[in-house]
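[1] predicted coordinates and the sequence they were generated for:
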Amino acid sequence: MPAYTPPIEEIDFLLRHVLDFDAQMAALPNFSEINSDLAVDILSEAGKFCAEVLEPLNAVGDKHGCTLLDGSVTTPPGMANAYRAFAAAGWTTVSADIDYGGQGLSRVIQILFDEMLSSANLSFGLFAGLTRGAVEAIGHHGSDALKAAYLPKMISGEWSGAMALTEAGAGTDLGLLTTKALPRGDGTYGITGTKIFISSGDHDFGGNVIHLVLARLPDAPQGVKGISLFLVPKFLLNSEGECGERNRFTVASLEHKMGIHAQPTCMMSYEGATGWLLGEAGRGLNAMFTMMNAERLFVGIQGLGVAEIAGQKARRYAEDRLQGRSSDGTRAPVAIVEHADVRRMLLEGKSFVEAGRALAVWVALQMDIAASHPEPVIRKKANGFVELLTPVVKAAFTDLGFEATVTAQQVFGGHGYIVEWGMEQYVRDARITQIYEGTNGVQALDLLSRKLTADGGAIARDFYALVRADLKAAASVDAAASLAEKLSVALEKLEALTDGVNRRSGDLSQLSGYATDILRHFAHVSLGWMWVKIAANGAMSDDACWDGKAQTARFFMDRMLPKASILADIADSALKADVMDAAA
């Protein structure tokens, strides 16, 4: 199989010609010295690490998996050394706070790096992604003492992080969790309980593993308002701030999973483990969602990354595999890429991945604006856009990413089902992205019941106004005019759906069965918007990356967008009649 090729040229094209990266960075005090040249240089080096160090370990990790012996986890051969090299090269510090040793770079650089990590080795990328999420939660909600004690070494990669939410009887409904936290009177708490599905719960990389654990104080009320968040390290710190005595929790077992075999997914047993309150008592979910929202965007990027590498390998296979006759019957055998249905499969993945990457960069820019813009009103609006798009990126990118990965496997025919070709691993690995960090059905309900109705629908309407303005501007560009016209019809449907949802915001129970349809349509309108931007801006550049994009953009508008628009029509019918009641 051909090696992974980091999409650096595509990234360069997006930053320079489509999303106005340099001007966006120049307007942000924290990032004003960052430009496309710097971003591409950094990502080029990151891509080399992913391609040369991490991808060769992907199949190895899948074959060997993780093992548990005497309460300690051993990761597959090469994984620990790769992580130490990853940290030594500074890749754990990219977007982290400079006050604690981070580089403080743009979220755009981080998200594009996350895509390449996910393409090269999904299991490996989780170690870094979960640590970054834990760092953000501690940074936002920890005391100065906790931040000083833990953040520098977590950011440097010497220590890692994990989030411990799920229990056997409390998955999505965290209000049912039973793990206890007993105050000890000295500022610490004894944490007792069992958690399942804990990614990166333990490993053999060395250093500490910092668990963020949801638990209940003795006087806590039932439900989510009674949950608090605690920092629980694998090793307690000695007087020098280094790893000392082992804390009282263990890995009870490792989960045997469909995919991501190189990622230790643990059942954790906390047996009076020492922990520290993170944030306010009873507001644990508020603190944890700082981590979870970042993780949900990260998981969406995982879906994108796996679709990218699966598509790369499918395209190369289709160019090399000889089978069948040419369409005019004059040549045989021909490369299967000449067959119309194979091209259709390749274009389905390509039309998602290229627009998805552009949308991911746009969301990351909004994160940078929300963090750094000097105007509070602009920061607030950007943060609203991030919140609106978070469930869309998580659910749609992982659904579409999985579908694209399965389709890429199909290009290989029988070879795609054979382990040696690697495609079946991508399918197995990609499947979890639709499930963890909140299943995609939960994301759709979040969009329907919270995000579309936020501020009476004002945030959604502001987003649609941005799209509408770009469609109007694109109408005067030959390469984009027809695309803008087709997307305008889909946007009108989305606006009408949003208005209907807000009219019924007091009772959306009858519409909840259509939440996934609404999210899929929202995602396709957003991806179509990116294709309009790519066409309107890219066509006027002399960048070689523009070649072929006009065809891909037309394919998306003609073949992919109409499918989602049908779902919008179905959801609209539910707004006009109690279809779910009638079906029951």
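    Great, that's in hand.

[2] please make it C-alpha for all contacts and neighbour counts, starting now.
    OK.

[3] which SSE is Ala408 in?
    For Ala408, the host element (DSSP states H and E) is helix 376-411.

[4] got a list of what Ala120 touches?
    Applying Cα atoms under 8 Å, 6 or more residues apart in numbering to Ala120 gives the contacts Tyr4, Cys50, Ala51, Leu54, Glu55, Asn58, Ile309.

[5] how close does the second one sit to Phe205?
    Applying Cα to Cα, to the nearest Å, the value for Cys50 to Phe205 is 18 Å.

[6] thought Thr75 was touching Lys63?
    No - with contacts counted by Cα atoms under 8 Å, Thr75 stays clear of Lys63, the gap being 11.5 Å.

[7] these two: which has the busier surroundings?
    The neighbour count for Thr75 versus Lys63, taken as other Cα atoms under 10 Å, is higher for Thr75 (22 against 14).

[8] residue contacts, the closest residue to the more buried one other than its chain neighbours?
    Residue nearest to Thr75 in three dimensions, not counting chain neighbours: Cys66, with 4.6 Å by Cα to Cα, 6 or more residues apart in numbering. Contacts of Cys66 were listed using Cα under 8 Å, 6+ apart, and they are Val73, Thr74, Thr75, Pro76, His261, Ala262, Gln263, Pro264.

[9] among those residues, which ones are in strands?
    Using DSSP state E, the members of the contacts of Cys66 that fall in strands are Val73, Thr74.

[10] Lys180 and Pro218 touch, don't they?
    Yes - between Lys180 and Pro218 there is a contact under Cα under 8 Å: 7.2 Å.

[11] the more surrounded of those two?
    Lys180 (22 against 11).

[12] check it against this one:
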Amino acid sequence: MWSYQAPLRDMQFVLEHWLQAPAAWRQAPAFAELDLPLALQVLEQAGRFSSALLAPLNSSGDRQGCRFADGRVTTPEGFAQAYRAYVEGGWPALACAESLGGQGLPQLLDAALQEMLYASNHGWAMYTGIAHGAYLCLKTHAAQWLQQRYLPPIISGECLPTMCLTEPQAGSDVGLLRCRAEAQADGSYQLHGSKLFISGGDQDLTENILHLVLARIPGAPSGSRGISLFLVPKRLDSGQANGVRCDAIEHKMGINGSATCSLVFEGAKGWLIGEANRGLAAMFVMMNSARLHVGLQGLGHTEAAWQNALAYARERKQMRAPQRPPGVAAAEADPLTYHPAMRRVLLELRVCSEGMRAIGYWAAHLLDQAEHGSEEAARQRAGQLSEWLTPVIKAFFTEQGFRQASHALQVFGGYGYVREFAIEQTLRDSRIAMIYEGSNEIQANDLLLRKVLGDQGRAFGLFLEELREEAEQGVQWPECQLFAVQLNSLCAALEALLGEVRQLAQEDPEYPYRAAGDFLYLCGLSLLALAWARAARVSRVLPQSDPLRAQKLQSAQFFFSYLLPQVESRMAAVRGARAPLAFV
């Protein structure tokens, strides 16, 4: 009772019209041979893999879960076979450099791939989701010999990596970690300690696993300034098992197909990545990639919830609706799609899914521009915007993933609460994304304190420039003029609010921490405003006969009428946070 089909038509709309990505590819030597037809072929094949191989394993993987016996993890039936097909299709190499054996395609296409994987089977995709971040981490910080030895098996899919940060006493505050690394005469280190909540810490998809582990070298400074990063393989080149073992897996509320492991390091051999005591800087390359991917999980959940809720609402007939579409004869009972309350829910699902897709793909496109853009100023601007977008995408998208899954469950009524209709799994799976890879509260603090107040509002100002530019272009077209007026009003309100936030932060150091959550949500709504104003404008290039043209304008009208008004309440909440919070 659960299905998924990749939204290839809307993906094409975002790539071709919203982003105008093919024009940018032509300007970048790294992507000069890539054009839209080739990109669409890649996405079509990714969609086929996701819908044909992964989606059928989603519910069964949830019911079976992972098994742990004799120190080994067994993944649900079909997971290992699907991974072999994933490797044979060359998907691990998609956005890796050609010089290292990758396909050299943009991170934009990889973002679309990740959306499809998470939408079709979140539990399975947890094993592959961290691989690109590990690739970037090693490529940026590891010694040359480590890159030569361990990048090829990551790119080929022969090995899967993990990210080992959390310890029982050190979750979000990694400065409290106790795992230690002792230098050896041969230049390696021996690691001792334990880690928990390690996704894919053990699995039966690959023979070897590459653990990227944060640990402390004896004598290092206390806190986060004394943390180093190490690469610790499960198996050494000799074939001998390294001193790392899984001693338990967690029994979770969701993503049951993903093995969440406790690992014990008992003199495990590893090698330093980057400089000693600067492990967080190296790890953040991996974590920033992971945070974008986690945001895409929220998008994937919203898309899957939308597809399945719409399919059910079209089939389920209940009562007579107040109105029917033109030309539809009266009946004893009408589909749920005719009832205003359900139309309201379904439109919000569609608008959030398609709006987040535009913004999520924009962030990935900015990463490509930051690395491969032809002009230094444009590369710097793209980098600033992508850094500002990252915490918003991680937190806002994942909150929407859970919120919209809950809305979709409501469409199913009582059936949504039983396992035969797997929307309840989507609700359970989506909840974890608000916690891991830096909780949403941490993302909000990072956004307001570091990326807005901390940089004197420069990156935030770039976003306001995007809003103003869109308003200037939209005002030229009658059907977009109202959206343009609302964008200009939003810009003025955001600028005024930022001035107030700065003043209040100077008067009360705790104030920005109290206001951060609402400020981030406000930024998310503002990004959706940009998404839909632009979507309405660029949809004008589509033929009048194309239903997508009218649909985009309809969706933009819904957003600006029904969802944008939430901006006022969030602004009021940001201002209201000047009131101190009592200790409880």
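    Arrived safely, thanks for sending. Keep in mind that this is a model prediction, so the values were computed, not measured.

[13] Cys50 and Phe205 of structure 1: which is more packed in?
    Cys50 (24 against 20).

[14] please tell me I have it right and that one contacts Leu117.
    Yes - contact criterion Cα under 8 Å: Cys50 of structure 1 and Leu117 qualify, at 6.0 Å.

[15] how about Glu245 of structure 1, secondary structure?
    strand (DSSP: H, G, I helix; E, B strand; the rest coil).

[16] that one matches what in structure 2?
    Correspondence of Glu245 of structure 1 to structure 2, assessed by TM-score structural alignment: Gln240.

[17] tally of neighbours for its match?
    Here the count is done by other Cα under 10 Å, and Gln240 of structure 2 has 9 residues near it.

[18] residues contacting the most centrally placed residue in structure 2?
    By Cα atoms, centre = their mean, the mean C-alpha position of structure 2 lies nearest to Gly295, the distance being 2.3 Å. Neighbouring residues of Gly295 of structure 2 by Cα under 8 Å, 6+ apart: Gly360, Ile393, Lys394, Ala395, Phe396, Phe397, Thr398, Ala433.

[19] what ranges does the stretch 451-584 of structure 1 have for its helices?
    458-474, 478-503, 515-538, 549-555, 561-576, 579-583 (DSSP state H, counting those that start in this stretch).

[20] so how far is Leu471 of structure 1 from the residue nearest to Thr75 of structure 1?
    Distance check for Cys66 of structure 1 against Leu471 of structure 1: by Cα to Cα, it reads 50 Å.

[21] do the same with Glu387 of structure 1
    From Glu387 of structure 1 to Leu471 of structure 1 the distance is 23 Å (Cα to Cα).

[22] please identify which of those two sits among more neighbours.
    Between Glu387 of structure 1 and Leu471, counted using other Cα under 10 Å, Leu471 has the larger neighbour count: 24 against 19.

[23] check the mean deviation of stretch 356-370 of structure 1 from structure 2.
    With mean Cα distance after the TM-score superposition for structure 1, stretch 356-370 of structure 1 departs from structure 2 by a mean of 0.8 Å once superposed.

[24] list the buried ones in that stretch?
    With burial defined by 16 or more other Cα atoms under 10 Å, the residues of stretch 356-370 of structure 1 counted as buried are 356-370.

[25] shared with structure 2, which of the contacts of Cys66 of structure 1?
    Among the contacts of Cys66 of structure 1, the ones whose aligned partners also touch in structure 2 (both residues aligned by TM-score structural alignment, their matches' Cα atoms under 8 Å) are Val73, Thr74, Thr75, Pro76, His261, Ala262, Gln263, Pro264.

[26] nearest to Gly175 of structure 1 among those?
    Distance to Gly175 of structure 1, by Cα to Cα, is smallest for Pro264 among those, at 25.9 Å.

[27] quick check: that closest one vs Thr194 of structure 1, distance?
    16 Å.

[28] between those two, which has more neighbouring residues?
    Neighbour count, other Cα under 10 Å: between Pro264 of structure 1 and Thr194, Pro264 has more, with 30 against 23.

[29] Val377 of structure 1: neighbouring residues, count only.
    Count around Val377 of structure 1 with other Cα under 10 Å applied: 11.

[30] aligned to it, what sits in structure 2?
    Residue pairing (TM-score structural alignment): Val377 of structure 1 is matched to Ala377 of structure 2.

[31] residues contacting Thr516 of structure 1?
    Asn440, Gly441, Ala444, Leu445.

[32] mind doing that once more with 7 Å?
    Gly441, Ala444 (Cα atoms under 7 Å, 6 or more residues apart in numbering).

[33] now which residue in structure 2 aligns to it?
    Residue pairing (TM-score structural alignment): Thr516 of structure 1 is matched to Gly517 of structure 2.

[34] measure that match to Arg502 of structure 2 for me?
    As judged by Cα to Cα, Gly517 of structure 2 and Arg502 of structure 2 stand 16 Å apart.

[35] next one: Gln473 of structure 2
    Counting by Cα to Cα, the gap from Gln473 of structure 2 to Arg502 of structure 2 is 31 Å.

[36] likewise for His301 of structure 2?
    Taking Cα to Cα, one finds His301 of structure 2 at 35 Å from Arg502 of structure 2.

[37] among these two, which residue is more densely surrounded?
    Neighbours were counted for His301 of structure 2 and for Arg502 using other Cα under 10 Å; His301 has more, 32 against 16.

[38] many thanks, we can stop here.
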